[in-house]
Structures are given as structure tokens and as C-alpha cells.
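dropping the sequence and predicted coords here.
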Amino acid sequence: MTPAHADFLQDLRQTMPAARIFTDPLSILAYGTDASFYRLRPQIVVRVESEDEVAELLRLARLHRVAVTFRAAGTSLSGQAVSDSVLAVLGDGFNRGEVLEGGERIRLGPGMIGAHANAMLSPYGRKIGPDPASINTAKIGGIAANNSSGMCCGTRDNSYHTMRSLRVLLLDGTALDTADPASVAAFRVSHADLLDGLAQLSRQLAGDPQLAERVRRKYRLKNTTGYGINALLDFADPVDMLAHLMIGSEGTLGFISEITFDTVAEHPHKASALVLFDDLERCCHAVSALSAARDASGVSAVELIDSRSIRAVQGKPGLPDLLYQPVGPDSACLLIELRAESDARLDQHSAAIERLLADYRPQVSSGFSRDARECESYWALRKGLFPAVGAARSVGTTVVIEDVAFPVPQLADGVAKLSALFDKHGYHEALLFGHALDGNLHFVFAPGFESPAEVARYDAFMQDVSDLVAGEYDGSLKAEHGTGRNVAPFVRQEWGDAAWNIMRRIKALFDPDGLLNPGVIITDNERLHLENLKPMPAADDLVDRCTECGFCEPACPSHGLTLSPRQRVVAWRRIRQLERDGEGAMELAVLKAGYRYRAIATCAATGMCATRCPVGINTGALMKKLQGPSKRPALAAFAARHMRLMTAAARTGLRLAHLAGARRLNALTRRQPGERKIIPLIPASLPRAAAPLPKPGGDGEPVALFVSCVNRTLAEGEGGESVAAHTINLLRRAGFAPVYPPGHDGLCCGQPFASANAADALASSQASLNDALLQASGNGRHPVYLDNSPCAARVKQAQAEGLLDARLQLFDAAGFLAEKVLPRLEITRRLPQLALHIPCSATEMGAAGSLTRLAASCCDELTVPDIACCGFAGDKGFTVPELNAHSLRRLKPALPETCRHGVSMSRTCQIGLTEHGGIPYRSIEALLDFCTTPSGPS
């Protein structure tokens, strides 16, 4: 650490909590990566929670002359969110939003995920304009600071054009709120020199008619190369110029602490078509026609997919049949989406576009479909392009996703010449696709940076791309991914000296000492794009395909507590590299010491990261592998053979705990994060022991009812009733005759043994369960009802792996209740409000939709907080309770004040949800039992 950073750190510790300041090797390594192919290790990482903290951070940065980079989600693709100085990561304090004027506007903090903003707007039929592919992970601060766009956004609905107002902190600590007249008036006085400087630059640009027209033309394309100097022409007031220069400035001019957007309509009626052409030029001419017709014909997205891309995904399951047509080197297809405010209007749009396309003689067209599954199969083509490169690349290579924009009339030439550059430089795996309406093309390829020759090859390729796009076509080297480090050395080439000098003066006006994200956008280093390239050494087959994009992070309960899946992979790659090299013994020891708790022990291992990962990586599987085999295999085997005894003992323990007082025991067993105690945490909302299971049977259709060991142990409510009682009530009411498997009170799905890596105990428990379920179901003739979501997921997985008989008709609770029970019942009572938690196991099984429909049928207003995984994770809610607490930290604020009831379909999840949500969470069976009666004669 430099002396300046040491002094900065000393002062910072006087004003910020120590728990949010990181200087240890594991933290700076983990935070030193973003989604780009660059890595810098910050000297200090600090998590900021408020505007006041940012202002203090900037004061100290000026005092000690240290550079600061801000990061929101870290999904940036061009290296704009990494630093070798101070990295300021946005905390929960910036995760806020408020819908205004009936959804016409929305005020957002920079820490809110874009998709969450859209979820707030959904009831109003509105959305924010920017729609980047990373919207489920990317945060508003990054979306605005990069002027991100997307498939439907175009150039009209991006942050620049839909921003109503913003609040920004400048390097000197001054806050400007453009929506507050008093703030603006004070700023005009305090920063008259800055505003005069912008006004002078505006006059200079406007006074050069040729350059001014070129600026206007280039911003009719998508363009995020350099600063948005179109703001100097689009506005007369320097305050408006300043606000719009902040959009796309990538944290190099100031910190956006709040932004208000004008929203756009989210038309509910949609149709998609896939259209294959055997001639690229005709395909691109069709794009030009679609672009001209977009306003009048409901065209919201047109994706161009080149022949390389089509061939890369041909043969993969789930794609439409027309993709199996032979494709030549000049083939291409268009994926088109139409949207309208009504079905009738959508009919008109579809017919008009079909007529338009016919003029360009497509080889084959799917026609426009509104069927959700069919449309999903079309879009699976587009979604499969990144994995086609990312998953198949050689170990040690990285994935580069670049994006350029050509004038739409030159799109065909641009595609052909870019493809020729891939071949020239030997990037034969490269795929080309993009948002064709705006001439925006993405290309994905997998360079290796392990040798000087490979770095030189990449440099030669980038030089050629720059000459082609910026030189030959005067297009955009960066259309929507931001300039970052990768294109900063080429900004001058694209724009020329006059525009470049204006951009340099803008940077000097806001940041004369170059302390805000140095090297990004403006640089004199012509080789910056070749420095600090991220190593991607082999770590483990389970995670070697990871591109470190960060899409996994919102689904991870430990993200922000210890490490995220991305950070686990980054650190493990480094550990393995140090082990192989035999160097850095001290660093290796420190990384390993921290990794045991921060990576392995606090991983929920639920696999939710895999549901968000473009290449399907389950980082939890690696953590389980590193955990090693069970340390007590004999005890696990005993438990598997004597499950009846184990559950009986657990019920006795629950009774004793309640006699002693659950709240008293909770106080005695609390711990600090990372602290180890022999006795697990006793939750204040500890469930009571379950009553004996009721007798099944009755008249009707047979169904085998497997009551999980957790539901045989833990009661459903304060009275001690079991989930089984509610389940049997429902099944009988719907005309079913439930039957327990033989020896039911000694059966287990095997999940506890799988979590402990006790392979023999797992095999034994699953074998016993298989035999019992076969007997109870008549060798698979009757369905099997699995009553606890994690257990159902384990049993279904075992069947998929061939460990359970394929004849078994396995149903999770939500699936069976939605498909076979609720249609036979009538909802007679509804709750005014209800909170729903969808367990990660339900998401994994595809049961989320069924569970949501069931819950919605029982209430007037349903709230579904965005919590992908509650972090209870089997027994970790007892042994690592900080994981559960961290994951559910936003639960209570997300619940309406008048909400009194919650529902889920995992008994252990319900413990943590009740503890941290402040309302009782019950099973979906208990809810439906309360709300239904038979719909006809019994």
C-alpha cells in the first residue's frame, strides 16, 4: 500500500465502520474483477451506504490525492469498474425506488437492479427505457453511467433521452439536484466557472458546423464512445448539459446518487417470428425497411444472427425446426418482436410486417406467434449464442463481447467485413449478432492472453476493427457497452482531434487531477487496452467455464456478506495457480485461511447461481467438493438406518427447548458472524414438535403421500399440528385417498446426507425410499406427493440420475395441488394480503409458477419479495445463522405494513422467514386447507 493510501485509510477508519472497509488479500482479489477481461487489485475496498459517505470519501480522496472508482453491480464489459486504488462499492443504502405520477416516472437510487425497477412499474404497465441484457443483475447506477441500451431500447429510450432529473455529487463534494430549483440556483453561483466552461465548449462545437453535424449524425446511431458531447448541442442551459454529460460518463465526472426516469409503455400483447434468409444483403435491406417502419408497425426488436451463429447452435434441443435448414456462409436470420396495446392492433402489425418481409424473399419464416413457449424457442437461439462460445472455449481463454454500430445502410458490408477480420486473425469461434434496427452488432470470441504473441494478435485485431468501424464507416466502436479501458485508446481515432480535445476539456473541468476512475474514457496510454488483462487459469472442471460476468450474484444469499459465486471462482483460480506455480506461499496461506469460512462455510449450495449463469455453472457444487467427505460417516450411516429414532429425538429436543424458553435459548446461542459454537443457534421462533401423523386413507383415487422427516418433526403452527394433517384434508376433499409408504416414519429423502457428503448414508436412504414409494404407488401406477420442496427436489434429482425407479410419478406439492387438487375445490375464504416466498428448490424444479398461482388464488393482494434464496440452506440457518439473516435483511421492509401472513413450501425456509419477516409463514397446504371447500357434492 502506498503512503498516500495508508494515510487515506487511517482517516477513513475514523469516519466509516471497520466492517465495511477491506484491505485483506482475499477481499481485494475478489473485488478486483468485474465482467470485463481486465483485473486490477484495489488497495482499499469500501462499501458506501449513503451520499454523505460518498462525500466524505471524495473529501479524503482530494486530501490525499488518491483515485476512486465506483462500482454498482460490476457487470461492465469494458473494464470501467475495476481499480488499483480505492474501489467504492454501493451498499444497500442506495437500493431504493419510488414510483411517481401513476407510473409515468420513477425515482431510483443507483443501487437498485434494473429488473427490480421494472417490477415496481409492472402494475402500471410501464418500464424503464434501458433494457440491457444484464438487466436482471445490472444496477441503475451502472445503467445510467454507461448509457446502457438493449434490444428494444434503441437510441430513443436510453438513459440520456428518458432521464427527467438526477442528483450528482461532484469531486469537490457538492451535490446538484436538477429537480430542485434551490439546488440549481445555489449551484449556478458556486460553480459558475464550471458552467461557463461548458457553455464555452457548447459555443465552440456549435461554431464548427461540420463537426456539429457529424456529432448529431453519430448519435443517431448507438454510441457510447467517449463523452456524450451531443449534450453540448442538445441543450441551451449548461445545467442540462452537465446532467446529460453524466449519462455515459462511467464514473469519471461525478457520482450519480439518484436519477428520475420518464418511463415507457410495456405493451402486454407480443408476437415473435424467426425469419431465415439465404442472402445477407437482402436480410440487411429488410432490416432497413423494418427500421423505417418501426414507429408505425409495433416493431420493438430485430435481432440479426449471422450464419456462424446459426451453425453454432444447430442441433441444440429446444430450438425451432426451421433452424435445421442448411445454411450457407451468406445466410442470416432475423428474430423479430412486435408489441401492441391490443390483440387487434397486434394483428394489424403482424400482417403489415409479413407483407413487408415478403418483398425481400426470405428462405423460410416461422410466422408471428403469440404462444409463449413457441416464442421462447425462438429467443432461445439468441440466448444460446453467448454460451455457445463461453462454454466451449479452451481452458485459460476468456470471453470478449464487443459491440459496434454501423450506419444501417452499410450493415451488410459491416457484417461481411467483420467476419473477414475474424478469419484474418484466427478467431474462428467468433459469432456475430446484434440489435439490427440500430446497426448495432455484437461479436463474441475467446482470445487467450497467456503469451505475448496472443496479446499481440488481439491488439492487431482491435486495430483492424477500429480502422474498419471508425475509419471506413465512421461508425461507433462502442455502441452500448461503454468505452471503458478497452476502447479508451481508440476514442481519438473515432472522433478526431477537435472532438477529442473537447472531451479532454470536459474531463479537466470536472476532474482536473484525474482522481475519478482514471484511464477510463480519456487516456494518453495507447496500450491501455493491453494492460492488466485478466488471467483465467484452470481451477476445477466444475467452474472453468466461468466468465466472471456476475449474473449469479443477485441470486446468492452470501453476496455482500462474504463472497459471491463469481468471487469464489476468482479466488479459487488464484489459489490453484499459486499451488501449481509453487510461489507466493504467504499469499496462498492467507487466501486459504479466509476461503474456508468466506467461500465454503457460507455457501448455501442450493444451486441458485446456476439458474442465473449463462453457462449453467453451479459454484455450490465446487464448494461441496472442497468441503470434503463427511467427517462422521459412521454417524451418518446410523442416522440413515434409524431415522425414526432421530426424528423422535429431535421432537423431544424441541419440547425441552420450549420448556426452557426459546427466546432465552436464542439469547444464549447467538453468535457473531464467523464465530463457531458447539450449540447451534436456537431461533426465537423455534417451531414446536409435530403431533403424531394423522391416519391417511379414505375413498377416492390413491396417492402415495411422502411426509418428509422435517415435516414429521416440526409442527406447522403453535398448536402442534403437522403439515400432513392439512395435506390429508386437502387430498380427501379433492377426492383422493392418501396412503403412507411402508415404514414412512423411518424414511428420508437423503438431503441431509447429500449436504454432508455422506455418500453411503445417502445411497442407503434413497434405496429405502425407492422401495417404499414403489410399494405405496403400486409400482408407479399412482402419483407420489412430496410435501417439502427441498426434499422433492432431492427425490426428483435422484430419479433423474437413475437412482430411483423411473416408473415413479413424482409431484412436488405445488405441482400436484395446482394441477390435480385446486381445480376440484372452491376458494371460499381469501386473505386480504399475503406474502409469498418461493424456495430456491421450487425455482429449480420449475414449480415457482404453480406456487404463485396457488398463493394468488387465496388472497386479494400478493407480495413476492425478490429473494432468490433465503439462506437457511438446510441446517445452515442454525449453524451459520448470519447467512440467513443477511439474505433476509430486505424481507421485512419489502412487506406491506398491513400484511399479516406469509406462505412458502419449505419448512426450514419458513423458520427463517418467520424470524426475520416478523410475520408467521405457513405451508401452502395449510393456506389452501384454510381457504377451500369442495366445489361440488362430495
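Arrived safely, thanks for sending.

from here on, just use CA atoms for contacts and neighbour counts.
Noted.

how about Ala605, nearest residue that isn't a chain neighbour?
Spatially, and ignoring its direct neighbours in sequence, Ala605 is nearest to Gly620 (4.1 Å; Cα to Cα, 6 or more residues apart in numbering).

what about that neighbour, which helix or strand?
Assigned by DSSP states H and E, Gly620 falls within helix 619-627.

helix or strand right after that helix?
Following helix 619-627 in sequence, per DSSP H and E, is helix 633-641.

what's the angle from the helix or strand just after that next one to helix 633-641?
Proceeding N to C from helix 633-641, the next assigned helix or strand is helix 643-660, under DSSP H and E. Calculated by axes from the mean of the first three to the mean of the last three Cα atoms, to 10 degrees, helix 643-660 forms an angle of 90 degrees with helix 633-641.

ok, and here's another one to check against it:
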Amino acid sequence: MATPADAWHELKRELLEIMNAERLIDDPLRTLAYGTDASFYRLIPRLVVRPVNEDELMAVLAGCRARKLPVTFRAAGTSLSGQAVTDSVLIQLREGWRGHEILDGGRAIRLQPGVIGARANQLLAPFRRKIGPDPASINSCMIGGIAANNASGMCCGTAQNSYRTVRDIRVILADGTRLDTADPASREVFRHRYAELVEGLERLAAETRSNEPLAEKIRHKYRLKNTTGYALNSLIDFDDGIEILKHLMIGSEGTLGFISTITYETVVDELHKAAALVFLPDMAATCRATIALKQAPVSAVELMDRAALRSVESKPGMPEVLKTLPGGAAALLIDVRGNDESQLEERLQAVQTIFEGIHTLEPVTFTHDKGTYELYWKIRKGLFPAVGAVRDTGTTVIIEDVAFPIERLDEGVLALTEVFHRHGYPEAILFGHALEGNLHFVFPQGFEKPGEVERYQALMDEVAQLVGVEYGGSLKAEHGTGRNMAPYVELEWGPEAYALMWQIKVLFDPENLLNPDVILSRNPTLHLENLKPLPAADPIVDKCIECGFCEHVCPSRDLTLTPRQRIVIAREMARLEALGDGLDTQEAGRLEQLRKDYRYAGDETCAVDGLCATQCPVGINTGELIRELRHERLAQHADMARRVGRHFSGTTRLARGMLNLASTGRAILGERGLSKVSGAITQASGGRVPQWMPTLPKAAPVRVLGRGRVSDSTREKVVYFPSCATRVFGAGHGDSESRSIMEITLSLLDKAGFEVIVPEMSGHLCCGMAFQSKGQFDEATHKARELNRELLVASQNGRYPILSDTSPCVLHMQGRLDERLTVQEPVAFAHDHLLSRLDLTPLDERVAVHMTCSSTHMGLGERMVALAQACAREVVVPAEITCCGFAGDKGLVTPELNASALKGLAGQVDECEAGYSNSRTCEIGLSLHGGIPYRSILSLLDRASRGRSAA
């Protein structure tokens, strides 16, 4: 008889015959990192498997079934109720599960479970359609989780959730059976071969419909938002077994089977939008206003109590009145949409009419401004993590997701608030989708101190009784049952409906191997077990609640770790280190292994681009944590950094010499020969000498900076500071654009009528970013001060604008240079200073644009695309390509990061003549993995323009 440990090892050995070892993960670092989700539970999987197709997934299921090993499916891991964690086998969806197909002119869309929700809407945008579900995490969560949890959201309600908008699914059941409900042949075969399951579902449906009290209870429960338990409404909505199966899969949280494809009926995306923050004197008045709006032409009504407003009142752009609201006040965020302006105005007037009879603290004013509209929604969507950010270090944050019948919303809210205060949770905040009676209560919770678990249990017992029984509401309106509410499903639904759910589970999964203890559990204290520790690790990241919003923009997300996962491991190492002498031998060995593995997975493959901060509701930049670690680890190299910084012009000359040597080797040996020689040198040096790559450019001709220029008092002056990257890297080999960025920039500035000033000692100058990213903070500060001094002289203390040709450098300069200096990168400078001086004739070309991470940080995306559109016939912005991962020199020393970040780029740009960006080092990696030359955006502008005088 095999022991459990042997069973997992046997499974891995079996799967190695059909899968790469890289996709079968059982080391301590990655099992913990990949096994963590957004909930407050922690289970560490014994094996993480990353199948890339259905056949591999079926092999995993077969192997688990043969060994009686439980298995859990994981998409993005943004789930909040513990439905995506396991201590057994975790199937994680990554590569291979991102397929999509538009159907019926956009009226439907077929999606694989690894597609991010926002990506689906991006695909549908040209058709003015979208998917119905719109959870707050839609920019991060995946279709698999949206369907498996029946996630809804702000505007979705109960009419447009996955249950109501699913057209078809392709599903794999516990025994490996496949069913495609869109395929009549598949349906027929399934109905014949699995008659017991189909007939069993039809029998349960008939019995349920004949049981009128139970049927009416089900109808009542699904008039509300409800994700507690299985979708019993499928038993009264349908009588065909396959239709019942299809709809039972929605919201089943991976406990009945695996949804490998789902086809949604899409809904109209009304493009004309307006929003208002309406302030009311107290919660009762707010709830009454919500009831009045139930029949109004609104898309969403979001309720926020005073505590919720207080948590965001200091955010940039928020109305000043927030800080002056009385203690009991509350707000409604009202969203109104229309297909055109006239329809929008008509609906706005209808809403204004409703408020004529309602006392508000401020006049009801709707904004049409896109920036303000998006700010309101960004604040609302970030409330849960924002509350988590102000909790005490070491505590977690709990979010409860309940729904009341709308007609009893006001009394339900007051009763629930009283419960929270009675159990010692006065800091709880309240917000939610008020039109559906769906409210979220969020509060910090520690579990380490004596009595805290018992206090939490007493609270949950009373909340469950109040909402589920006394008010006939739902304990989980949209976040899924998970482990969090599994012990209370019977209390809410009653013994008869609960028994029905177990019958469904047994029909699908008689061995209880699919996500056991999720939705249904015999363990009454399940929700109090396996609680996640959140120890202090570093003030930079201690406020993280591990929501996962950051993950989809991280360039290393498919290679090693994401920002959330880097924080998870940093916390675990801090927890183990805090035990000191209390560590046993096994834990001490685990800590040492984590430290060793984190060097590569956490540090060396982190691009420190800070894009994670742009998605984090509380602005955590995990790159800062990694830079601090590098600073500590590389402190002994400070003298070397100082020598490099003090002799920087010599360093760049050496770099150009190496490029010239590579060009000579290329000419003599050819690309293949040079690649072999370079590979041998790299291997012999232990990776210290980077591998040559075909897109490594020629050396830049810095002599162009020294050419004499005649002063012309009639011309406006501009200071041009070429970055160290453009002083080293010239044009690409074989590229039709044979000029360096410096030559292009000087040509363009001359054409636009500027007199160019190049700072003295330009060859020695550097903004310091290259040192900062490696943790050499002192030398980074020194170089920034040098640059600041020379730019002040060149610009006459900020009298003239300054152009630097590399976007990441400009982002680094912000906040580090004298405030009198106005430094802009290529896109901003072209938009603000060049377009008005040039005549444009768009080129008859299809071009790609890469948005660098710095462009995203500086909000230049729209301007960059507009600039390219003014210069070319067609512009392509590749989807799901964020930071390229080249990260200064990472593309040379850790090329796999660049390769992973740009996976899929070539297929999106293969019909483009060229690509354009605003960072020379990024363009090297983009050219390699895109298969087309990438150049500076200034090159495109120069080729498409003439000076006004020449015209």
C-alpha cells in the first residue's frame, strides 16, 4: 500500500512521461507561492501541475483518481473565499488556456479559462459588446474563475451573470469524460454513455419542481444575488439533463468538473457614460434612495458608508466635501449609460427627477469627464484592498459578501451593523451593489492573539443566522461559497436543499476528489482552520493583502514569480527567521532552501519596473523591495559601482568597443558562428559574460554630438540629453533605418526649427537608474546630482525645455532633479513641442507600438498611440504585452525574462513593417522576439514629417 507521500511522487513520475519537468512543481518555494490565493486561508499543495491542453489535464485527473488524490483547479487566484487552495494537487492554468473566438459578429464569444476578463471585453470592444459579468477584479481575474464562481459585479446584477449569459460550455468531468454542449454529436454520445448522470439530473429536477415549497424557496433565493451552494435554480429552470449540467457547472467552484471552454452571449456596451457621487445624511436615507432607484434607468448604484468614504477621502482627485461629511453619512455612486448622448441625457434627467424628492447633503451632479468617471470607479473597486492597507501589520482582512431582499435593505443593514459592533468590530466598513441588496462588510482580523478565533466564530455564527435565516438572504452573493461559508450552507438553505446538493455532488464526483470541502463540507469548523499568517516582512510590502491585482502586468508572471508571490515568500522567510532558535531541523532546512531559490526566482528575474504599483489599489511597488534586497546583497560591490560611476565615459566607450568587436565577429563568423563562440564564452564564465544576440545593434556614433552648431537667435532653444543607452547602442544591423537615435533626434529638432544645446560632459552623464536598479543607491544619487547640475547650466536654470531620448530614464529623473527643470521623454516632447512645428504625411505602413513600463507610469499611452496614428496608416498595440522584461541589462544577463515577457508578440506584429517605442534597450529585445525591427518613435515622426518652412 503506497503512502500518501509515495502517491504524489508516483503521480509526478507518471506525468513526466507526457509533460516537461518545468510544469510539474514540488519545490518548497513555488508550491507555497503558486498555492496562495486572495483568501485568508493557506494550504500548500504537494504538487502544482501546469497542463497546456485538455489531454494533459485529463491525464492528471486520471492519475489523481487512480491514487485517490484530491485535485483543485486554479486560474488567477483572486478568489476570496478559499476555493482555490489545496494541500494536494493544484492544477494551475497558464500557457495553453488563453484561446478565444468571436462569434456571430460579437453577439457571442468563446473563451478558454485562462483569458483575463478585461481581455475578453477588449476583444469585444470593436463590436460595442462585452461579457455580462463585471467583477471589480476584472482586470486581473480569469474567465475560469468568473464562470466557476458565477462572479457578477457592479453592473451585472442577476440578469447578466454567467448563469444567465452562458450559451455553451466544454467540460471535463472527474472521470475524464468530455462534453461539448455546442456539439450535437458530443451531446448525443454523452447522453447515451452517461445516461445515469443525465437521467439522475432530470430525476432530481422533476422531484424538485414537484416539491412546491422547495421550488418556491429556490425561486426566492435566486431573485437575489446568490452563490451559496450549487445553482439549484438549474433544476427548476430546465428539464433537459444536459442543460441542467451546463448551468450547474456555473458557480460550482471546480467541485463538479473543469470548464475548458465557455461561450458567452454578450451584452451591449453602452459607450456614453456619466457618474455621480450622491451624499446622503444617514444609512436609512441611503437605502431608501436605493429602493427608489431600483426602477430607474441606471447601470449601477454602489453604496459606500462613512467609514468606506473615510478610507479614500485623501486619494488624489476626490471631492473635498468627503472630509467634511457628518459621521453617519453615506454615499451612492450612480452610473448611468446610453447608446448615444441623447439617450444618456434622457436617463440622467429621469434620475434627477427621482432625487427631487430626496434630501441630499450636496446637489446631485453627474460628471461626463472620463478621468473623473474612471477615478470614481477606481476608488470603488479598490475599497477592499484599501481597507487592508490600513490594518495593523500581522492581521488579515475579512470581506463578507451578503445580500438582503431589496425591500428590507435598510433594516437589514442596521441589524448587521449592530451585530458587528456587538462583537467588537466597530471599524468594519460597508459598501456594495446596492440595487441588488448586495453588501460587502470589510474588517481587519487577527488570529494570533488568544480569543480572536472564538470572537470571529461568534460573529460569523450570528451573521449567518441573521442574513440567511431571519432575513432569507444569501451569505455569499457573488464571491463564491468556498471554505469560508461551507459550514453554513445547510443553515441558509435548510436540510432538504442541502441534501439535494450532496446528491448532485455524488452524481458528478462520487469519490469526492474534486476540490473537497469547498461548497459542501461535513467539517463545522472548516472556516476556522488553515488560516493564513501575514507576518511583517518589510514596510514596503507589509500592507499587501495578496489580492493578486498586480499579477497580470508582471513580466516574470509566466517564468518565476509575480509581485504577490514575491511578497508571499518574503513573508514566509520572515516568519521562519522570527522563530530563531525555535526552528526545528526540517524548518531550518526549508528556510535555507527558500533563501537559495529566492535569489533567482525573486531577485534575478524581477525587472523592478514598478508596473505592479499601477495595478495595486494601495500602490505597493514590489520592485522597491527587490532593490532593497539587492542593496543589502551587493553592498560589498559599492566601491566597484563608485569606480564605474566616476569613470562613466570610459565605461560607455568600453561598451561601444565591445559592440564593435561583436560587429567584426559577426562579419567574419556569421550569426551562427558568433552565437556558438559567444555561447561558449558565456558558459565558461559561469554566465558573467552575457550571450550575444542577433539584434544587438552597432555601436552608436557619439561624434555626432560634437558637430559644431551655429547659434541662431531666431530659433527657440532646447537642451538635448542623450541617455547612456543611446550613447552606446546605435542602429540595428540590416535595419533600413541606419541612423542612431542621436542622429534622428538632432535631425528632427533641426527640422522643427530648434537650436540644440547638448550639456557639457554629456558622455559622462547618467541619470543613475542603472545603479538604482542594482541596489547601488549611493552612486545612483551621485550620478543624479551630477546630471542635475549640468542640466541646470545647459538650460539656464530651467529656461529651456529638456528632451531626453529614453523614457525610463526620464521617469527615474522625476523627483530627483531640480523642480525648475522640465525634462520630457520622446512621446511627451513630440506631442508638446514638435507636432505644432511639423507637417505630417502618414506613411502607408502598418506599424506596432510598444508601451514601455515608464510610459504607463507617466500616463503616455494614449498620446503615444495618437502620435503613431498621425504618422502611419495602421497602428497595432499588441495585447497583454506589458513590460518587455529587458530591464536595462536583464535582457542580456537574464534573457529568459525578456523571452517570457514577450511570448506571443511575434504573432501579433508579423504583418507590421516595423515597431516603435521610446527605450533603446527595450527595442533590442522587442526586435529579437517580435521578428521585426523596433526603433525610436522619433524615427517614425521624422520619416512622416516635414518642417513648416520646407513645406
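On my side now, so go ahead. Here the structure is a predicted model, which is why all the values come from computation and not from measurement.

let me see the TM-score of these two.
The TM-score (TM-score structural alignment, normalised by the length of the first structure) is 0.96; 927 aligned residues with a Cα RMSD of 1.8 Å.

hmm, back to that, show me what counts as buried in the helix holding Gly620 of the first structure.
Across helix 619-627 of the first structure, burial judged by 16 or more other Cα atoms under 10 Å covers Thr619, Gly620, Ala621, Leu622, Met623, Lys624, Gln627.

just stretch 308-326 of the second structure next, same as before
Here stretch 308-326 of the second structure shows Ala308, Leu309, Arg310, Ser311, Val312, Glu313, Met318, Leu322, Leu325 as buried, counting by 16+ other Cα under 10 Å.

could I get those residues as TSV with secondary structure and distance to Phe729 of the second structure?
Output for these, formatted as TSV (DSSP: H, G, I helix; E, B strand; the rest coil; distance: Cα to Cα, whole Å):
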residue	secondary structure	distance to Phe729 of the second structure
Ala308	helix	51
Leu309	helix	50
Arg310	helix	50
Ser311	helix	47
Val312	helix	45
Glu313	coil	47
Met318	coil	44
Leu322	helix	51
Leu325	coil	57
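
export those residues to JSON lines and tack on distance to Leu500 of the second structure?
Putting these into JSON lines (distance: Cα to Cα, whole Å) gives the following:
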{"residue": "Ala308", "distance to Leu500 of the second structure": "39"}
{"residue": "Leu309", "distance to Leu500 of the second structure": "42"}
{"residue": "Arg310", "distance to Leu500 of the second structure": "44"}
{"residue": "Ser311", "distance to Leu500 of the second structure": "43"}
{"residue": "Val312", "distance to Leu500 of the second structure": "44"}
{"residue": "Glu313", "distance to Leu500 of the second structure": "47"}
{"residue": "Met318", "distance to Leu500 of the second structure": "49"}
{"residue": "Leu322", "distance to Leu500 of the second structure": "49"}
{"residue": "Leu325", "distance to Leu500 of the second structure": "49"}
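
out of those, who's nearest Gly105 of the second structure?
Met318 (39.7 Å; Cα to Cα).

which residues does stretch 96-116 of the first structure contact?
72-73, 90-95, 117, 120-121, 124-126, 128, 135-143, 256-264, 866 (Cα atoms under 8 Å, 6 or more residues apart in numbering).

which of the helices or strands spans the corresponding residue of the second structure for Asp403 of the first structure?
Asp403 of the first structure maps onto Asp401 of the second structure when the alignment is built from TM-score structural alignment. Asp401 of the second structure is part of strand 396-403 when elements are defined by DSSP H and E.

after superposition, how close is that strand to the first structure?
Comparing strand 396-403 of the second structure with its match in the first structure after superposition yields a mean distance of 1.2 Å (mean Cα distance after the TM-score superposition for the first structure).

tell me where the stretch 201-350 of the second structure has helices.
Taking DSSP state H, counting those that start in this stretch to define them, one finds helices in the stretch 201-350 of the second structure at 212-221, 234-237, 241-249, 283-293, 306-312, 341-355.

for those helices, give me a markdown table that also has distance to Thr367 of the second structure.
Output for the helices of the stretch 201-350 of the second structure, formatted as a markdown table (distance: least, Cα to Cα, whole Å):
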| stretch | distance to Thr367 of the second structure |
| --- | --- |
| helix 212-221 | 36 |
| helix 234-237 | 41 |
| helix 241-249 | 39 |
| helix 283-293 | 18 |
| helix 306-312 | 19 |
| helix 341-355 | 11 |
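
in helices, which of the contacts of stretch 96-116 of the first structure fall?
Ala117, Met120, Leu121, Ile140, Gly141, Gly142, Ile143 (DSSP state H).

residue in the second structure matching the fourth one?
The one in question is Ile140 of the first structure. So Ile140 of the first structure corresponds to Ile143, using TM-score structural alignment.

picking that back up, who does the strand holding Asp401 of the second structure touch, helix- and strand-wise?
Packing contacts for strand 396-403 of the second structure, counted by 3 or more Cα pairs under 8 Å, 6 or more residues apart in numbering; DSSP states H and E, involve helix 383-389, strand 438-445.

turn the ones you listed into CSV, including mean neighbour count and distance to Arg42 of the second structure.
CSV is the format used below for these (neighbours: other Cα atoms under 10 Å; distance: least, Cα to Cα, whole Å):
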stretch, mean neighbour count, distance to Arg42 of the second structure
helix 383-389, 24, 17
strand 438-445, 23, 15
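
quick one: which of the ones you listed is nearest Val413 of the second structure?
Set against Val413 of the second structure and scored by Cα to Cα, those come closest in strand 438-445, at 8.5 Å.
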